[in-house]
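Enquirer: next come a sequence and a model predicted from it.
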Amino acid sequence: MGGEGVYLKKDKRPNGRVYLSIVKSYRDPVTKRGKQKAVKGLGFYDELIHVYDDPIAHFSEVAKQMTEEEMTDRQVVLTLDLEERLDPGASDLKNIGFLALSKIYHELGMDTFFIHRERGLKNKLPLNNIMKLLVYERILNPCSKLAAYENRHRYFENFDFPLEAVYRSLPVFSKHREKLLLALHENISMLYGRDTSNVFYDVTNYYFHRDQETEMIRKGMGKDRKGKPIIQMGLLLDKAGIPITYRLFQGNMPDFDTLLPVLSELKQHYNLQRVIVVADKGLNSGTNKAYNLIKGDGYIFSRSVRGTKASKEVKAYVLDERGYRWVGDEYKIKSRVYPTEITVKDEQDKPVKVMIDEKHIVFYSEKYARRTKHKRDEAISKALGLINSPSRYAKAENYGAMKYIIGMNLDKKTGELTQANQNIIPKLDEALIREEEKYDGYYSIVTSELDMPEDEVIEKYKGLWKIEETFKISKTQLETRPAYVWSEGGIEGHFLTCFLSLLLLRILEMKTHGKYSIEKIIDALTQSNVAYLSMNYYKALYYSDVLKWTDACIGTQLDQKYLTLEEIKHMVSETKEKV
């Protein structure tokens, strides 16, 4: 136990007499220094010599037996000082839920990767321990880098490094990003048999705390805080929904321009064979289609069936009842191989029109129709509120409702609503509403996979919800936004820690067979804490069905009510053992 345990203490007094006592040694959880607590006073040696032939040998053996009994009987009597007071800022609460994350972190070899990089640094940085702290905190207590550093004592890990080291490590993480992601890909493929026959891709953006723009941080069509500088992230998932890689792009770059760089990187660095890219309509462009076909890959993209983005011919095909087959009572589907004209750029960067054959699948769902109508009704209700009382609505709430109003203008700079013409009273655009209602419940997909059955194409496309959920997790549970770092290296380092946090959570979800949502898993691990009692003894405060299932699936033991510091350290050590 590293000097901890029960032993005989010989205390020489000023008058020369030696007092014997049995004491228990332990390490103070705050100061990290060794301390002692008296278990039993025995008396002075010169008096005990008349009772025992060898008091030192006798009571040393008693102390040894007490230690053995303590270990075998698993029963301990603790003495608590009811007069003891807490120092300001002191906390006797520590998290042990991180053990589940530590298990996967080390299983994937992240520790080995960073430790090897540490050795080549002139300015010594504990990269491995810093990354562990940032990832654990991002998952269990998402906060700033400063707050994460201040919480470092919540874990049974060696996080004794200066705050400056955290900020200095971010650009170093960025430097090793590509090699790390490739190493993780290889380890995941080896451990879990990664399937990349079809991959899911999407783009989202994250806004920043400050308003200044940089080369990367630009004002664009942000989905979160319109008007705030943003950065784009393109994320690629494998067939099981496990993140593969990501790329950051300028905030004002169109979504469809981000796919090719990520896909090129994927094919080049990850030595993949033919892949089918599954993406939303924001990525549906002629250039993306042409690229996939030229490279021998495939695509499954959604396409618009309403508004100006859908041709009259496509709209007519969607609403034509001929060719549909019903699957059950609420679902119908039809498809055709359809010659499609796409626009690509030639070697001189000039647009050229090319004809390709692609499969066009249309399906209708009653459930989707009800959901679409509900969302539109909410927007219409907001539109009526804007008409009746324009000043009550904030700028961020106007988007989506304005398109249903005739006779009202929105100033994009100020967010103010004004009447477009004094002679025209603002009103709902009933014609637009009726037109949209025609297409409620219809969804359209186009694919290069001409021979793939309709149901299989749809099933692959449905997998896109995994990436949408992943982005939701990153923005809610992991609170990736708003970003506070500003330098290019700091930004890349920040998003790498967020990506690795997503990766750990997705693998943990996979290893626990998806029985519980990531939100519930995070909540359970966050509540899995122990409180310090006395003399290196701790009491666990929380256990749940989620933790019980996690224990069963990945081999942690978070159910023990009372734990010694030695036992906790052993549990931490076990999570670092390689498979």
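Expert: Ah, there it is.

Enquirer: for the rest of this, base every contact and every neighbour count on C-alpha atoms.
Expert: OK.

Enquirer: V135: which element?
Expert: With elements taken from DSSP states H and E, the one containing V135 is helix 127-140.

Enquirer: take the one below as the second:
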Amino acid sequence: MFLSKQKKGGIVYLYLIESSYDRETHTRRKKIVKSFGQYEVFAKEHPDELKTLEEEYGDQKKKAQQIREKSITDFFHKGEQGTNIAAEINCLFPQKTAHLLLRKIWDDELLMSRHLSYLKSMDSNPVKFNVSNLALYFSTLKIVNPCSYFKGLELSPRFLGDPMSEVSSDDVYRCLGYLSAHKEQLFKHINTRLDTLTDRKHSLIFYDCTNCYFESPYNDSYWYRKKALRLIRKQLRDLNAGYAALSDRELNQVIENTPDYSVQVDELLEAMGEPFRMHGVSKEKRTDLPLVSIALIIDENAIPIDFEVYAGNKSEKKTMVKSIRALKEKYQVNNAMVVADSGLNSATNLLMLNDENLGFSVAKSALSFEKKIREKELDLSTFKNMVTDEGEVTPYRYKIIDFKTRKAEFTDSKNLVQKKSLDCKLLITFSEKRKERDLANLEAMLVQAQDAVQQNKEITHKFSGWKQFVETNTVEAEEANTSENDDGKGNKSKRTKKLIAVKLNEKLIEKRRKCAGFAGVLFKEAPTEKTEYQPSFISSMYHKLVKIEECFRIMKKDFEIRPMYLREQNHIKGHVFLCITALIMLRLLQRKFAENNLPLSVEKIKDLLQNEHLTMAYRGELEPLLFKSQELPINNCLRVKDEETEKRMHDFLSGNKLLDVL
């Protein structure tokens, strides 16, 4: 039973209602047990009785939430209750606890709740929802159950305490916008905490880019124009009744043919800002879908320092300048080495890094070596064996030569465009294993290329894979046109041009053979750095770039950062913020395990968090109880009895590693 206030004829009445479930109609039936008359009169004449009724039959949802919270508190602070209550249990519900485990890192180490409360207090128009709880819950979901934000709300009852019970979908998207708007302040705070927790020095930073796609065939340029035309159509139909009879397509034609209206469309497009979700070069070959580009900067511990999200049609080489300068301005990073992939190796970027007093180490493919280097510098008799810091001789060989970059345009302090090159060093390394692999790949492609030449196959996408080793001739061909014209007669066949394989490109093949086994790293110490790095250190820095590739792989494979089911730019940036925050928490957990002599991969920690749950036992009207429950580590551990199995069982049941670490 529960109290209900119902308004009739402008007057509020108070009733005691009984609700019951009808199994035949599958509906709830409500019956008035007692009527107390007008609420205001009853409250004035019988205040004590009203208070008693509200305590006994008041807000049942609030009471249930209080009971759940009390059960959680009792469990974590008083331990499990060991009474024999099996006969009283009606049903069992597994409840995930990953969000409660990660709260220790979120609150105690990153101090996110405190900082978000501070930001909220500084806002002139603060949000009504709890940003910290929302951000923590959806960051946790990225790790244990990645899904859309709408689906994430539906999963909330499966988490202990139902953390999103009073949150709407509007609150979730407002939260994404809030995180995007306060991204700079939040990441400054996070990095301040990480500097304390990890004692990092920002002496070595890694930079790379990736892109993420959207499950939509249209980019923002299309949607912005469609929205602008819709607004102009509405305006015209409101002003002129004659336009109301025209279809959208006809009215669009009127707008395009009228200069004044076309100008209004252009003004609206300019007001909407730069399109964000755009088609571009996809690293996952999804050229059919719009993209956004994500630039990520991490430290030597593979913990993110900063990120930026750019439009999908922006060149990675051009966005690097903005990202690095923003990093320096926000975090005062000086005298550091920036490690990047060959895709970001351009004279403009290297000049920028040097001007910002930063060193660099970027990959340079042996195939991109200048002809002079290929002819004079690849003689292995001039190479030395690479030695580690411990004095161990490795199978790698190297040599270091002076290198001058190509001239690049830049704007000086007087806003004059000038051309300038940069003097740096090129570390050339050689590996027999790499040579064997390169030659094996080359021979496999040459088999396909030779077959195409012998059969005079048509070549498309000439510069990809084995097709790059084929020289072609252009041949005109006729294609029959099966469509009919207005008279019902077939149209004439049309002539097209085709590329036919005629011979192998021997010069390119010889170049590939000569460069097999070689690789290059362009490097230059920071202008203020006096330390001269050893070749083994320079080479190892580039190999450590795999850490940032691992970060992207985790976010794409485990967090399902893409495809993105979002449209607004601020929501997209908020989504990326949550994914990177989840990655930071995982990295901190990984460090904690390592400090406890339990080195675990991110995938293993993710599995531990997914399997952490309690079982809630409902006992009718009694308070629910919580039991700690775990899955067995192997399928047949209860069937096969051997020493190894018993040892695994003992280790597993002796205690939960995750709880011990936290």
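Expert: Noted; the coordinates are in hand. Model, not experiment: these values are computed from the prediction.

Enquirer: thinking again about what came up before, let me know the next secondary structure element after the helix holding V135 of structure 1.
Expert: helix 145-150.

Enquirer: give me the stretch of structure 2 that the helix or strand just after that following helix matches.
Expert: For helix 145-150 of structure 1, the succeeding helix or strand toward the C-terminus, using DSSP H and E, is helix 163-175. On structure 2, the counterpart of helix 163-175 of structure 1 by TM-score structural alignment is residues 169-181.

Enquirer: what does the matching stretch rub up against?
Expert: Contacting residues not belonging to stretch 169-181 of structure 2 are listed as 129, 131, 134-135, 149-150, 153, 570-575, 577 [C-alpha atoms under 8 Å, 6 or more residues apart in numbering].

Enquirer: any idea how far F200 of structure 1 lies from K466 of structure 1?
Expert: F200 of structure 1 sits 8 Å away from K466 of structure 1, taking C-alpha to C-alpha, to the nearest Å as the criterion.

Enquirer: which of those two has more neighbours?
Expert: The neighbour comparison of F200 of structure 1 against K466 (other C-alpha atoms under 10 Å) goes to F200, with 30 against 18.

Enquirer: in structure 2, what range does the stretch of helix or strand that one belongs to match?
Expert: For F200 of structure 1, the host element (DSSP H and E) is strand 198-207. Mapped onto structure 2 using TM-score structural alignment, strand 198-207 of structure 1 covers residues 204-213.

Enquirer: that stretch vs structure 1, mean deviation?
Expert: Its matched residues in structure 1 lie on average 0.8 Å from stretch 204-213 of structure 2 after superposition (mean C-alpha distance after the TM-score superposition for structure 1).

Enquirer: still on that earlier bit, E300 of structure 2: which of the contacts of stretch 169-181 of structure 2 is nearest?
Expert: Distances from E300 of structure 2 to the contacts of stretch 169-181 of structure 2, taken as C-alpha to C-alpha, are shortest for F577 (20.4 Å).

Enquirer: the closest one matches what in structure 1?
Expert: Using TM-score structural alignment, F577 of structure 2 pairs with L496 in structure 1.

Enquirer: hmm, who's touching the helix or strand hosting that match?
Expert: Element membership for L496 of structure 1, per DSSP H and E: helix 488-511. Contacts to helix 488-511 of structure 1, defined as C-alpha under 8 Å, 6+ apart, come from residues 100-101, 104-105, 131, 134-136, 138-139, 167, 169-175, 177, 216, 241-243, 246, 248, 470, 473-474, 478, 480, 483, 485, 515-518, 553-554.

Enquirer: pull out the buried members of those residues.
Expert: When neighbours are counted using 16 or more other C-alpha atoms under 10 Å, the contacts of helix 488-511 of structure 1 contain these buried positions: 100-101, 104-105, 131, 134-136, 138-139, 167, 169-174, 177, 216, 241-243, 246, 248, 470, 473-474, 478, 480, 483, 485, 518.

Enquirer: rewinding a little: could you point out which element follows the strand holding F200 of structure 1?
Expert: Following the chain from strand 198-207 of structure 1 toward its C-terminal end, the next helix or strand by DSSP H and E is strand 218-219.

Enquirer: the helix or strand just after that next one against structure 2, how far on average?
Expert: Sequence-wise, the next helix or strand downstream of strand 218-219 of structure 1 (DSSP H and E) is strand 229-237. For strand 229-237 of structure 1, the mean distance from the matching residues in structure 2 following superposition reads 0.7 Å, by mean C-alpha distance after the TM-score superposition for structure 1.
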